[in-house]
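Visitor: sharing a model that was predicted from the sequence below.
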Amino acid sequence: MSTEHFRITYDGPALDTHEMDVRDLAPALLSLADACDAASQALFGPKSKMVVNVKASFKTGSFGVDLTLTSGVLQSTIDWFAGKDGQGLANATAVLLGLGAFGGGAIAALKWLRGRKIHRIDIHGNKRILITEDEDQLEIEEYTLILLQHREFREKLEKALDPLNCDGIETIALGRDESVDVTVSKKERGYFVTPPATDEILFSEERTQAFSIANLAFQEGNKWRLYDGQATVFVSIEDTEFLLRVNSDKESFAKSDVLICRVRVTQWQTDAGVKTDYAVLKVLEHKTHATQLKLPTV
């Protein structure tokens, strides 16, 4: 089991008495611990874990906390970070915390981006070149990019900086031992807001499908509730000719009527899981429920 020490320091007029509201400090430290854990799992896999423990407090005209990072990561993984200087966990800590090593780390990269979108990423061995829309460039390591793309790490890091939202707290500094590796100021707080999730299309296909009608929606834009034989689904009707017949009372509906439709089914990956959308492109046939028995013809 390996350990590495680092320090987080809060500074500003509100801390002149060397005191800090525990309701601001505790959630921020918990989020910092969660960010380290999320980073460890993003880089090393779900079985790895980083534990952050409070070691001691100090007072130097601001308010700071000494923390100990304990790694349960396999030694072979630590060695991957060792590089020429053999720093092992110290280098891993720099990446996990986004400190100054390895081309700047996650925090330094986010400070450099200043909220700008990445236009493209060029790959050169283990190096990644971030290129913004205004053609500004930054070279980072592969594992720093992994953290920039990892939603849970970004969300926890954002919350760890919440004390900057408080009046009188102007900066948060992170560093190992007595050094300061990176500082985030109040005006830079917005650079660390996690981008909203974008839904990803898993697949989209068109097919012919039969539905019985569960509930009609005559107001424009509302979805119909249709039953596909297994479940009731919400369906948008994009067949304008069919809707025109409905609105002009040329289509009437009875219980157990069936619509044979050309349907587009799209499945999305969202933060909440898989979402499925149904859209009727064309109503091919409206089968009314039979009111008489079918008998053999004479």
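Guide: Received, thanks. Numbering: from 1, shown residues only.

Visitor: hey, let's count contacts and neighbours off CA atoms from now on
Guide: Noted.

Visitor: just checking, Trp112 is part of a helix?
Guide: Yes - counting by DSSP: H, G, I helix; E, B strand; the rest coil, Trp112 falls inside a helix.

Visitor: contacting residues around it?
Guide: Applying C-alpha atoms under 8 Å, 6 or more residues apart in numbering to Trp112 gives no contacts.

Visitor: at 10 Å what do you get?
Guide: Going by C-alpha atoms under 10 Å, 6 or more residues apart in numbering, Trp112 touches 104, 106, 136-138, 191.

Visitor: which residue ranges of the stretch 51-200 of the chain form strands?
Guide: 63-71, 118-124, 127-132, 137-141, 171-175, 182-185, 200-215 (DSSP state E, counting those that start in this stretch).

Visitor: now tabulate the ones you listed in JSON lines and tack on distance to Val22.
Guide: Below are the strands of the stretch 51-200 of the chain laid out as JSON lines (distance: least, C-alpha to C-alpha, whole Å):
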{"stretch": "strand 63-71", "distance to Val22": "12"}
{"stretch": "strand 118-124", "distance to Val22": "37"}
{"stretch": "strand 127-132", "distance to Val22": "38"}
{"stretch": "strand 137-141", "distance to Val22": "36"}
{"stretch": "strand 171-175", "distance to Val22": "16"}
{"stretch": "strand 182-185", "distance to Val22": "20"}
{"stretch": "strand 200-215", "distance to Val22": "40"}
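
Visitor: export the ones you listed to JSON lines and tack on distance to Arg23 and mean neighbour count?
Guide: Listed next are the strands of the stretch 51-200 of the chain as JSON lines, based on distance: least, C-alpha to C-alpha, whole Å; neighbours: other C-alpha atoms under 10 Å:
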{"stretch": "strand 63-71", "distance to Arg23": "14", "mean neighbour count": "20"}
{"stretch": "strand 118-124", "distance to Arg23": "35", "mean neighbour count": "13"}
{"stretch": "strand 127-132", "distance to Arg23": "37", "mean neighbour count": "18"}
{"stretch": "strand 137-141", "distance to Arg23": "35", "mean neighbour count": "19"}
{"stretch": "strand 171-175", "distance to Arg23": "16", "mean neighbour count": "20"}
{"stretch": "strand 182-185", "distance to Arg23": "20", "mean neighbour count": "18"}
{"stretch": "strand 200-215", "distance to Arg23": "37", "mean neighbour count": "14"}
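
Visitor: closest to Leu99 out of these?
Guide: strand 182-185 (5.9 Å; C-alpha to C-alpha).

Visitor: okay, now the one to match up with it:
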Amino acid sequence: MSKANINIIYNGPGLTESTMDVNDLAPALLALGDLIDNANFVLNGVHDRTKVRVNASFKTGSFGIDFQVAHNYIHQALTLTKDIPASEIATYLGFSATSIMGLVQFFKFLKGRPIKKEEIIDDENIRIFVDERKITIERKVLDLYKNHKLRESLEKLIYKPLKSDDINEFAITNDPKKGFVTVESNESEWFKSSYKETELLSEKVSEKVLKVCNPSFTGGKWRMSTLDDTFKFYSSISDREFQKRVLSAKESFTAGDTLKVMLKTTELQDGNNIKQEYDIIEVKEHNIESDNKLAM
């Protein structure tokens, strides 16, 4: 079993007697449990493996809560991948006052702005573009950011208490000796989870070589796959010149043909689900594999 201690402090003019409105406190307490449970699901792939216990500590002008998070390794012997322990989950969530960019720090960097582009660096890291700025973060942090249930919990923990006239600062840490990560009331809007019914999360264009599984000769979506057939998907084709050649039978296709393309990948938040849409915006090369024509 792994454990992590988390200390939360709410500061503000209404907390001079170290008391806090139960309408602010109760949702925040429940939100932290949900936040850690959802983070555990995103990072470890399972639910119901964390326990959060509460101890209260008080100072004049603040309301402090100490949590102990217990993470039980009940599945570790059954998997080849080592679970991420509670202390690392806390760091990925941004509860560590270090140079590591966790989720809370990532929200503060975004300042409510949408991600414009993602650029994969390697298996562990990804570069994020926002307006004219860019930053490199671990992919696990981005995975946490894209989980809407987790974002709703973060809103209840940070945004809603800071909207109270009594509270003007939220502080959290998994090691008080290293300091606290803080969010001021004027930063609280950045932690709002409100979203449109379908919200654009990211959009990127990259050059790919794809295998044609099922072409469409009626202007519909094409069934495509990676060269090793590990990932198959449907993609629209917005390259009008290529579409004209296909519809006029100037392009013919055989089993195993490949296309070198510029592929636009759009990631959308649809309710609580993340979905990807694909569009081939330019066909650069068409490589014919054999003479076995696909039926038109």
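Guide: All right, it came through fine. Values in this document were obtained by computation on a predicted structure and should not be read as measured data.

Visitor: next, the TM-score between them, please.
Guide: Here the superposed chains carry a TM-score of 0.60, computed using TM-score structural alignment, normalised by the length of structure 2; 200 aligned residues with a C-alpha RMSD of 2.8 Å.

Visitor: just curious, which of the contacts of Trp112 of structure 1 is nearest to Asp16 of structure 1?
Guide: Tyr191 (26.6 Å).

Visitor: pretty sure the closest one contacts Leu110?
Guide: Yes - with contact defined as C-alpha atoms under 10 Å, Tyr191 of structure 1 reaches Leu110; the gap is 6.2 Å.

Visitor: what is in contact with those two at once?
Guide: Residues touching both Tyr191 of structure 1 and Leu110 (C-alpha under 10 Å, 6+ apart): Arg116.

Visitor: structure 1: which residue goes with Lys134 of structure 2?
Guide: Here Lys134 of structure 2 is matched to Gln137 in structure 1, going by TM-score structural alignment.

Visitor: what residues are up against the residue nearest to Leu74 of structure 1 when sequence neighbours are not counted?
Guide: Counting by C-alpha to C-alpha, 6 or more residues apart in numbering, Ser48 is the residue found nearest to Leu74 of structure 1 once chain neighbours are left out, at 7.9 Å. For Ser48 of structure 1, the contacting residues are 37-42, 71-74, 77, by C-alpha under 10 Å, 6+ apart.

Visitor: for PyMOL, write the select line for the buried members of the residues you listed.
Guide: This is the PyMOL syntax for the buried subset of the contacts of Ser48 of structure 1, where burial follows 16 or more other C-alpha atoms under 10 Å:
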select buried, resi 37+38+39+40+41+42+71+72+73
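
Visitor: show me the helices in the stretch 151-298 of structure 1, by range?
Guide: For the stretch 151-298 of structure 1, the helices defined by DSSP state H, counting those that start in this stretch occupy 151-160, 240-247.

Visitor: the longest one packs against which elements?
Guide: The reference is to helix 151-160 of structure 1. Secondary-structure packing of helix 151-160 of structure 1 (3 or more C-alpha pairs under 10 Å, 6 or more residues apart in numbering; DSSP states H and E): helix 22-44, helix 105-113, helix 142-149.

Visitor: to Ala210 of structure 1, which of those lies closest?
Guide: Comparing these by C-alpha to C-alpha, helix 142-149 comes nearest, at 41.6 Å.

Visitor: sorry, back to before: export the helices of the stretch 151-298 of structure 1 as a markdown table, with columns for mean neighbour count.
Guide: Output for the helices of the stretch 151-298 of structure 1, formatted as a markdown table (neighbours: other C-alpha atoms under 10 Å):
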| stretch | mean neighbour count |
| --- | --- |
| helix 151-160 | 21 |
| helix 240-247 | 14 |
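
Visitor: just put those in a markdown table and tack on distance to Gly88 of structure 1.
Guide: Shown next, in a markdown table, are the helices of the stretch 151-298 of structure 1 (distance: least, C-alpha to C-alpha, whole Å):
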| stretch | distance to Gly88 of structure 1 |
| --- | --- |
| helix 151-160 | 21 |
| helix 240-247 | 65 |
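
Visitor: of all those helices, which one comes closest to Ala272 of structure 1?
Guide: Among the helices of the stretch 151-298 of structure 1, helix 151-160 comes nearest to Ala272 of structure 1, with 13.4 Å by C-alpha to C-alpha.

Visitor: contacting residues around that closest one?
Guide: Outside helix 151-160 of structure 1, the residues that touch it by C-alpha under 10 Å, 6+ apart are 24-42, 96-98, 106-107, 146-148, 172, 189-197.

Visitor: list buried residues within the residues you listed.
Guide: Buried members of the contacts of helix 151-160 of structure 1, counted by 16+ other C-alpha under 10 Å: 25, 27-29, 31-42, 96-98, 106-107, 147-148, 172, 189, 191-192, 194.

Visitor: I'd say the match of Lys134 of structure 2 and Leu130 touch.
Guide: Yes - in this structure, Gln137 of structure 1 is within contact of Leu130 by C-alpha under 10 Å, at 5.5 Å.

Visitor: in what helix or strand does Tyr10 of structure 2 lie?
Guide: Assigned by DSSP states H and E, Tyr10 of structure 2 belongs to strand 2-11.

Visitor: next, the mean deviation of that strand compared to structure 1.
Guide: Mean deviation of strand 2-11 of structure 2 relative to structure 1 after superposition (mean C-alpha distance after the TM-score superposition for structure 1): 0.8 Å.

Visitor: got the angle between that strand and strand 62-71?
Guide: Angle of strand 2-11 of structure 2 versus strand 62-71, following axes from the mean of the first three to the mean of the last three C-alpha atoms, to 10 degrees, is 160 degrees.

Visitor: list the helices and strands strand 2-11 of structure 2 packs on?
Guide: Under the contact definition 3+ C-alpha pairs under 10 Å, 6+ apart, strand 2-11 of structure 2 sits against strand 50-59, strand 62-71, helix 86-92, helix 160-162, strand 169-173, strand 181-184.
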